[in-house]
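# turn this into a model:
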Amino acid sequence: MNSPLLLVVEDDTAVSNLIGTTLKMENYRFHTASTGRQSIVEAISQKPDIVLLDLGLPDIDGIEIIKKIRSWSKMPIIVVSARSDDKDKIEALDNGADDYITKPFSVEELLARIRAALRRASYMASEKARNPVFINGNLKIDYAAGCVYVSNIEMHLTPMEYKLLCLLAGNVGKVLTYTYITNSIWGNAWDNNVASLRVFMATLRKKIEKDAAAPQYIQTHIGIGYRMIKID
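Coordinates of the predicted model:
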């Protein structure tokens, strides 16, 4: 069986060589791209298992690369960037990035994030194969199509809102702690940043709940986390 294939998108030769050497030592296969246009061509033609993406590319900003890839694929994207502000992390993650590592980084951390992304992708693939459609009351998630419906009306969720909803749906009836949710969605990108999680959860509720103040589907457990309520 072939080892996972990674696409390294990085215009800094030293950083690209460091990542490439690290991946080679761990027996990962990889391709490299130094521009946004090249990265899109490689992503389409090679269909990598993970994309390691720098945001500061010379021709196209990395956020635009995330948007373009997300328009046709759910392949895991790990941002590796020198941008350290929360607003940059939020923008990348909300547009579909799966994780975010700030430069400078340790190779051990990078490898841990890669392993976590591969585990999440494998779990999601197996869940979708077993249960291609999730239905709870008037809420329906079509995993194959990546669509969400409430009372047969399609809801237009952001990638981050969709990930949160799928995580809760996959654990319906269970209380998920803030730490579990943030680690499952973003790895350790925000080190359990509960405030940011609450913002994303609030926007999700506005779209799927009739009354966000009296939620039917997503219940808050104050100081602990959230739970998807099972509707008979």
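# alpha carbons only for contacts and neighbour counts from here, please
OK.
# the longest helix in the chain is where?
When the chain is parsed with DSSP state H, its longest helix is helix 107-130.
# pull out the buried positions in it.
Leu110, Arg113, Ile114, Ala116, Ala117, Leu118, Arg120, Ala121, Met124 (16 or more other Cα atoms under 10 Å).
# adding distance to Val9, write those residues out as a markdown table.
Shown next, in a markdown table, are the buried residues of helix 107-130 (distance: Cα to Cα, whole Å):
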| residue | distance to Val9 |
| --- | --- |
| Leu110 | 14 |
| Arg113 | 16 |
| Ile114 | 15 |
| Ala116 | 19 |
| Ala117 | 17 |
| Leu118 | 18 |
| Arg120 | 21 |
| Ala121 | 20 |
| Met124 | 24 |
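# related to what we said a few turns ago, following the longest helix of the chain in sequence, what is the next regular element?
Following helix 107-130 in sequence order, the next helix or strand is strand 133-136 (DSSP states H and E).
# count of neighbours near Lys163?
Neighbour count for Lys163, taken as other Cα atoms under 10 Å: 18.
# what of the one 5 residues further on?
The tally of other residues near Leu168 (other Cα under 10 Å) stands at 20.
# that one is in what secondary structure piece?
Applying DSSP H and E, one finds Leu168 within helix 159-169.
# ok, residues contacting stretch 98-114?
Applying Cα atoms under 8 Å, 6 or more residues apart in numbering, the set of residues contacting stretch 98-114 from outside is 19, 22, 50, 76-84, 89, 92-93, 117, 185-189.
# in ChimeraX, how would I select just the buried ones from the residues you listed?
Of the contacts of stretch 98-114, the buried ones go into a single ChimeraX selection, burial set by 16+ other Cα under 10 Å:
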select :19,22,50,76,77,78,79,80,81,83,89,92,93,117,185,186,187,188,189
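# let's compare: structure for the following, please.
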Amino acid sequence: MTRVLVVDDEPQLVRAMVISLRARTYEVDSAPDGGTALQAAADRRPDVVLLDLGLPDMDGVDVIKRLRAQSQVPILVVSARHYSGEKVQALDAGADDYITKPFSMNELLARLGAVTRRTLAQSAVAQCDTLVETEGFTVDLLAKKARRGGVNIRLTPTEWHLLEVLIRNRGRLVGQRQLLQEVWGSSYETQTNYLRVYMAHLRRKLELDPSRPRHLITVSGMGYRFDA
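The predicted structure follows:
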């Protein structure tokens, strides 16, 4: 059973999240501030952390950094901060995803399911060849590092997850529905525009000629394939 740690100082919101998560068979712990959250993470070892950034004792970004110093637990930020710079700061500190308040419970559950599947995918990655080298770029999936022309390339958590799925299936076609389900969740199975956008991002960052990709291949109307 998946254990979730909810970190937020709004009691009504925490209560609603705990009830909804437990109704879907998650085990749930909660913490009202950063210090309590860090202790709970060490003691209870959650599988996922849902973290507000506006905590009473410390900034949520500092909590992310301290969690990352001791664990690779997936962190889903749930915050009223909506400026892109603040989102980037949280993601750069080590958060896996970001959802802005107010949100629907269905969206929260979909994002939570996605980061949980991402963890399982990373475990699968650990059992295969995790270093990929091409003539234009290298990818180390375990270290989460990509380099092109000797320069480090920053990929977002979603871009990493999409790339991981393709690399795990290298040389094989991965259908659009499978990719959407693994990366975004079952409620996004028809959102093929997500794939077009994120594949374009990956090509711009990794391919030598994004208009003529050699590694991130589209099979029209069917899916995508990674060729090493």
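# for the helix holding Leu168 of the first structure, packing partners?
Applying 3 or more Cα pairs under 8 Å, 6 or more residues apart in numbering; DSSP states H and E, one finds that helix 159-169 of the first structure makes contact with helix 86-94, helix 178-186, helix 194-208, strand 225-228.
# mind putting those in JSON lines, distance to Ile65 of the first structure included?
Output for these, formatted as JSON lines (distance: least, Cα to Cα, whole Å):
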{"stretch": "helix 86-94", "distance to Ile65 of the first structure": "10"}
{"stretch": "helix 178-186", "distance to Ile65 of the first structure": "18"}
{"stretch": "helix 194-208", "distance to Ile65 of the first structure": "22"}
{"stretch": "strand 225-228", "distance to Ile65 of the first structure": "31"}
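# highest average neighbour count across those?
strand 225-228 (a mean of 20; mean count of other Cα atoms under 10 Å).
# and that strand, which stretch of the second structure?
Using TM-score structural alignment, strand 225-228 of the first structure corresponds to residues 223-226 of the second structure.
# for the residue nearest the centre of the second structure, give its distance to Leu38 of the second structure.
Residue closest to the average C-alpha location in the second structure (Cα atoms, centre = their mean): Asp96, at 3.8 Å. Look at Asp96 of the second structure and Leu38 of the second structure: by Cα to Cα, to the nearest Å, they are 17 Å apart.
# swap in Asp140 of the second structure?
29 Å.
# do Ala143 of the second structure as well
In terms of Cα to Cα, Ala143 of the second structure sits 24 Å off from Leu38 of the second structure.
# same drill for those two, tell me which one is more crowded.
Leu38 (18 against 9).
# tell me which element that one falls in.
Secondary structure (DSSP H and E) places Leu38 of the second structure in helix 34-44.
# which ones are touching the corresponding residue of the first structure for Glu182 of the second structure?
Matched to the first structure by TM-score structural alignment, Glu182 of the second structure sits across from Ser184. Shown in contact with Ser184 of the first structure (Cα under 8 Å, 6+ apart): Arg120.
# picking up where we left off before, which residues does the match of strand 225-228 of the first structure contact?
Contacts of stretch 223-226 of the second structure (Cα under 8 Å, 6+ apart): 166-167, 169-176, 215-219.
# among these, name the ones in strands.
Val174, Gly175, Leu216, Ile217, Thr218, Val219 (DSSP state E).
# surely the fourth one is in contact with Asp227?
Read that as Ile217 of the second structure. Yes: here Ile217 of the second structure reaches Asp227: they are 7.4 Å apart, a contact under Cα atoms under 8 Å.
# coming back round to it: right, and the helices and strands packed on helix 159-169 of the first structure - which one's nearest Pro159 of the first structure?
helix 86-94 (6.1 Å; Cα to Cα).
# what packs against that closest one?
Short answer (3+ Cα pairs under 8 Å, 6+ apart): helix 86-94 of the first structure packs on helix 62-70, strand 99-102, helix 159-169.
# tell me which of these sits most buried.
Scoring these by mean count of other Cα under 10 Å, the most buried comes out as strand 99-102, with a mean of 24.
# now it on the second structure. Mean distance?
Mean deviation of strand 99-102 of the first structure relative to the second structure after superposition (mean Cα distance after the TM-score superposition for the first structure): 6.8 Å.
# coming back round to it: who touches the helix holding Leu38 of the second structure?
5, 7, 30-31, 55-60, 63, 66-67.
# check the offset of the match of strand 225-228 of the first structure from the chain's centre.
20 Å (Cα atoms, centre = their mean, to the nearest Å).
# average offset of it relative to the first structure?
Averaged out, stretch 223-226 of the second structure is 2.0 Å away (mean Cα distance after the TM-score superposition for the first structure).
# give the aligned equivalent of Tyr162 of the first structure in the second structure.
By TM-score structural alignment, Tyr162 of the first structure lines up with Trp160.
# mind checking how far the closest residue to that match other than its chain neighbours is from Thr138 of the second structure?
Spatial nearest neighbour of Trp160 of the second structure, excluding adjacent residues (Cα to Cα, 6 or more residues apart in numbering): Lys144 at 7.7 Å. Lys144 of the second structure sits 11 Å away from Thr138 of the second structure, going by Cα to Cα.
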